[in-house]
Structures are given as structure tokens and as C-alpha cells.
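Novice: with the sequence up front, the predicted model follows.
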Amino acid sequence: MQIQIKADSRHSQLSTFIKLGGNSFYRILTRKNYRIPKNYLQWHELASLVALMAEEHENHKLDLAQRFAGHRHALWMVQDAPIYCLDKDLQQLFSQTDVGDESAIFKDLITHLPIHSLMLLLPNGGVRSPDGSCVDYLNIHCSDVNHQEWSTGEKYGLKVKYLAHEHDTNIHFGAIDTQGTVWFSGWGINADGKLEQRDGNLGRTKMVDLDKKFLRDLRNIVMQSLMFLSFEQTGIETVTYKETIGHGFATQEPKERCFYPRWLRLQEKSQVSIDKGGSHASPSPHWRRGHWRRSAVGEGRVDRKWNWIQPVFVGN
């Protein structure tokens, strides 16, 4: 859901906030001293966004989109949830993969999720809203009626309460783009795995068809990322210090304690496939779309495992 909070750009607002010393939440967050790769949203700006949203998460003067987004940002903070960087090549593969509507995968997704709150950093400039603004991160949270502890927390002088919801499981995502617009949406999953999605307004600004399409594009990134985490990525790969500095700079890690995000990317052995096609009858270069498939595995092949059939670029 969309609402414009200020006409000024996000960067200039946050720069002023930082120069003035931020607030108590900002000072707490910056002590973590996250080091993030250069082509992603940097830590001081992300910490500013979280600090401002967390401070306002119970402000009833805000509309529902802002309050829900604030609640999820605050949850991420009090739960000390991780940061992931989505690799640009993997993001492209996600855009060429069909999620499908088979209920089994959504039901299985909830039981396999390794985490329930995360900040997903997107490559700078890789995701553009209808007005040309950049969405460079997504705050993702999964809530479940049987696990209220996933959606509450108290730390750093901040108490985040559980918010009741209509579906058995809800997956929400939110962000503030580079023009200061709040985006918030998600979907519900019921006990039978049925997916419930709505495109209604939570903010004061009425969404047009382009906005709704854009939210569906963001929703696809969230779905694919959670499915990749649940069914494909077998281990945690942490960003290295060398990946956070420019070429030609010193490679020795700083002495002070630093935190590093996790990568969401393909392992080196798994590369994007390029099919050269035939000779004289080859079609124009195009993507052969990927999909998710449930396969029989284990002794007697009685167990089931979801596998990602990656898209293939077909061309001469």
C-alpha cells in the first residue's frame, strides 16, 4: 500500500536526521557497525530508517500502511534479525521464474522457513517504482497465529506488541523508497495452503493499476527469496570484508567489531545456463522460464522436496 510521507527525498531527510545525532534507537543500531557491499543501501541510512519507523510504530495519527510498516521495522530491531543482500544475478533469475499457485508449496514454506524476520537489501537501482524511485530494501516478516512469539519482542527500551491478523499465516513486506514513499503489502496463507492476496488500500493515497502491478513484482521477489531460503540455500554465506570496500583499498579488516550481512545468491558451482540453440532455426534470444517442482526423495521415495528449476537463457 502506498502513501507519500514527504515531498523531499529520503536521502536528504535522513542526512539531516544523522547530522542532528538521530534518536536513541539510531544510536543503538549504529553500535552494530554493519559493513555492507558498496552497491547496496549503506548501514547508517538503513539504521536511520529503522530508528524513525520504530519510534512511530504506535503513532495512531499515521495511516495503517505507515503503522504496519513501522511495526515490522520495530520487530526487526528488537529481534536482532539478520540482513541479507540479494545478488543481482539471482534477482534476475527470480524475475524469470514462475511461483505458481499450488497450495502445497505455500503450506510447506511456513514449516521450512529458517527465519521469520529479515531485512533484504536489493541492488541499487535494480527495482524502480512507477514514478522512477528506487526500492533498495524490503523489510520482510512472517507471522503465525500459533507462534505469536514470532511477532512480538521487547529490547532496547522498545516494546513491540503482537498484532492479531485474519489468516493463519501472514507474510508482509514493506519499504520506504528513495522519494520517501511507504510501500506495504503481503499475503495470507491458510491452514490448507490456500493463498489469500488483496490489492486494497491501507494508505491515504489511492493506488492505480501501475502501483498494484509494482506491488505484485515486489511480492514475487519476496516469495522467491523465502522459497530460495527454505528449499535451496543449504548454508549461510556471510559478506566478507573485501566485498565491502572498493578495489585498490586496504584488505586488512578493521580492529573494531563489525557485523556483516548474509548473501542470498547462487553458489559458485551453480551458474546461469546459456543454451546456444540450433543453427538455422534458432528463435530470437529469450528466457525459458523457471518454476518450482516437488520431487520424490529418500528411502522408498516417500518424502517430497521442492526443487527450483532455474530459468535458462536461450540464444545464439
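Specialist: Ah, there it is.
Novice: contacts, neighbours, all on C-alpha from now
Specialist: Noted.
Novice: where exactly do the helices run in this structure?
Specialist: Assigned by DSSP state H, the helices in the chain fall at 10-19, 24-30, 43-55, 64-78, 88-95, 103-112, 209-231.
Novice: for the second one, packing partners?
Specialist: Pointing back at helix 24-30 there. Secondary-structure packing of helix 24-30 (3 or more CA pairs under 8 Å, 6 or more residues apart in numbering; DSSP states H and E): helix 43-55.
Novice: and the contacts of the helix it packs on?
Specialist: Residues outside helix 43-55 that contact it (CA atoms under 8 Å, 6 or more residues apart in numbering): 11, 14-15, 17-18, 22-23, 25-26, 29-30, 33-36, 69-71, 73-74, 77, 176.
Novice: can I assume Ile221 is in contact with Ser95?
Specialist: Yes. Ile221 is within contact range of Ser95, at 7.4 Å (criterion: CA atoms under 8 Å).
Novice: between the two, who's got more neighbours?
Specialist: Remark: of Ile221 and Ser95, Ile221 carries more neighbours, 21 against 16, as counted by other CA atoms under 10 Å.
Novice: and that one, what is it in contact with?
Specialist: Gln91, Phe94, Ser95.
Novice: another structure for you, compare them:
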Amino acid sequence: MTKKPKGWYKEIVIRPVVHVDGYESYEKMCGIVADFYYSGEEQTLLRQLRTNPAESRYITLYTLFKVGQAKCPAYWVNKDLLEALLQSVLTVEIDSLNWAMKTGMFMLPKSVILSPENKSVDAIFWNYDSEADILYWAATDGSSSFCRRFKLNAQKFSYTDAEDIDPKVVKGFNEYLHSILLRLILIMECRPELVDTTSELVRVNKGFGKAQAQDFYQPLWLGLGYRLKREGMQTTSEGSSVTHGTKSVHWRRGFLRNQPYGEGRQQRKLVWIEPVLVMGGKESS
């Protein structure tokens, strides 16, 4: 693997981002991208993929190379939003997605998505080749890598297994990560108000003088300020409790609706009906 050149971070990122508590360092994730970006060459990787289209090494190499080429655009995914998406049935024709971003990385909250080895998956990297209509993505838990090459128009996919893990387990986990990525892409399309478009400049003083101050940017968020919807016991004016006929905490699943709108309600748009966490309680008599 080719060694990263001096000053690689400035060369490979659009802008430096301040650290976000509860998430892995952006610089560390970019470092993973850089390791592959500086050791690969696009045409060579494409030839290798044509020869071995299901080889995990080449899928991962190509995905991270393209993310590095795009200078590591990233969105930080709000923890509550991620949980809400995991509690939603979001079925949609994949080839109908508009792909607000064709290449990038989703920074995931730590220890929410756990690999089969019970390690945190802190980011998902992806690249959508619109000409070939192929989606590539890759992720790592620090020791094992997961990836997929997905032909969208044929609705087929190929996956490869990480070493030393039961292939059936990895297949299921790949499908799980794949569904998370598509849900995040989908929510960027049907809920654009949840997507940050600008980030503020922040000057961070690393020492005791102005010369040591550095410019960073606030992260771009997907779902900043989003909170899970909860439904719990209500209290009447007399002070008694009213519940919704349930004894245990449970989710009311979210789903997508193809809602009509416009003149004559002839047009359609995807609307996300959000999940609700029903808190439960004793049934009223």
C-alpha cells in the first residue's frame, strides 16, 4: 500500500470539520479513505472489477477511491433519525431514486450499528455510477470490511464475505447495511428539510496564540434536531391517567406513502409517515 503523502488531509477533503461527540473522528475516516485512494489507480481498479466483479477487495478499493476522488463529502446522521429509519418499512423502487448525492460518506453514531463481531460501524462509504447504473458501498468495523456491488436496473446484487465470519451471518449483515444506506439516500430525497445545505466556519485555537488558530467547519447534518416521536400516558384534567390500550412499550412502524398532490392531484410524491414509540402503561379501567 502506497504511503500517504505529507499534507494528505488538506488534499483529500473539501474542508476540515470539527469533532462531534459520539461519532468517530472525521479525520480518521478520511485516513481510511486516503490509505486506499493513494494506493489505487482508477483504470486499474475498473479492469480488476470487470475481471472479478464480486471480489470484496476490489469493490472496497474502488468505492473508497471514488470517495477520495470526490474529496470525502460527508453527512453526520442524527441518532434519533437513524433509529426512526430502522423502525420504518421503506419499500421503494431503487431505480427511481434521484440520488441527491452520488458519492460520499455517512458518519454514523458510535455503537448503534454493530457488526457480527459486535464492533461499531462508524461510517458507510458509497459511490453511485449513474452511467453503468451500479451502486458500490463499503464499511468497516475496524477489523472486518463489508461491501456490495449492486446493479440497480437489474435489481440484482453481489456480496462478499469478511474473513473468519460465518458467510450466512455476513450475508444478512450486508443486507442490513445495504438497507440502511438506501434509507438514508431515500430520506434525503423525500425529506429535504432534514438535509443541511451550509456549514458555519469555526476558528479553533490549538494553543496560546493567534498563529495557532485553525479554521474548521461545522458538520453537515442529516436530521439535526430530529427527535423520535413518542406517545405515552396522558393525564386528564381530573388527574387520572389515560392510555392507548397497551401494557408494553412498542413501536408503531413508519412507512412510505405515495401521496397525490398538485392540480387535480395527478402528481405523486413520496411522504414518510414517521414511526412512533408508544410508551405503554397500565390500561385504564
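Specialist: Thanks, I have the structure now. Please read all numbers here as calculations on a predicted model, not as lab measurements.
Novice: hmm, back to that, may I see the contacts of Ile221 of the first structure arranged in CSV, with distance to Leu62 of the first structure as well?
Specialist: Below are those laid out as CSV (distance: CA to CA, whole Å):
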residue, distance to Leu62 of the first structure
Gln91, 33
Phe94, 34
Ser95, 33
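Novice: just give the number of residues close to the aligned partner of Asp131 of the first structure in the second structure.
Specialist: Using TM-score structural alignment as the criterion, the counterpart of Asp131 of the first structure in the second structure is Glu117. Neighbour count for Glu117 of the second structure, taken as other CA under 10 Å: 10.
Novice: does Asp129 of the second structure touch Leu135 like I think?
Specialist: Yes. Judged on CA under 8 Å, Asp129 of the second structure makes contact with Leu135 at a distance of 6.2 Å.
Novice: the two: which is more packed in?
Specialist: Leu135 (19 against 14).
Novice: residue in the first structure matching the more buried one?
Specialist: Aligned partner of Leu135 of the second structure by TM-score structural alignment: Ile171.
Novice: which ones are touching the residue positioned nearest the centre of the second structure?
Specialist: Taking CA atoms, centre = their mean, the centroid of the second structure lies closest to Phe106, which sits 3.9 Å from it. By CA under 8 Å, 6+ apart, the residues touching Phe106 of the second structure are Ala74, Tyr75, Trp76, Val77, Ala123, Ile124, Phe125.
Novice: okay, the residues you listed in TSV with distance to Lys102 of the second structure and neighbour count next?
Specialist: Shown next, in TSV, are the contacts of Phe106 of the second structure (distance: CA to CA, whole Å; neighbours: other CA atoms under 10 Å):
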residue	distance to Lys102 of the second structure	neighbour count
Ala74	12	25
Tyr75	13	19
Trp76	16	22
Val77	17	21
Ala123	16	25
Ile124	13	22
Phe125	11	26
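Novice: would TSV of those with distance to Cys190 of the second structure be doable?
Specialist: Below are the contacts of Phe106 of the second structure laid out as TSV (distance: CA to CA, whole Å):
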residue	distance to Cys190 of the second structure
Ala74	19
Tyr75	16
Trp76	18
Val77	16
Ala123	22
Ile124	20
Phe125	21
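Novice: what about the first structure, which of those hold up?
Specialist: Conservation of the contacts of Phe106 of the second structure in the first structure, assessed by both residues aligned by TM-score structural alignment, their matches' CA atoms under 8 Å: retained contacts are Ala74, Tyr75, Trp76, Val77, Ala123, Ile124, Phe125.
Novice: and Glu154 of the first structure, how many neighbours?
Specialist: 14.
Novice: what do we get in the second structure for it?
Specialist: Glu154 of the first structure maps onto nothing in the second structure, by TM-score structural alignment.
Novice: residues in contact with Glu154 of the first structure?
Specialist: Applying CA under 8 Å, 6+ apart, the residues near Glu154 of the first structure are Val78, Val160.
Novice: apply 6 Å and report the result again.
Specialist: Residues near Glu154 of the first structure by CA atoms under 6 Å, 6 or more residues apart in numbering: Val78.
Novice: check contacts around Tyr137 of the first structure.
Specialist: Neighbours of Tyr137 of the first structure in contact, by CA under 6 Å, 6+ apart: Leu120, Leu121, Leu122.
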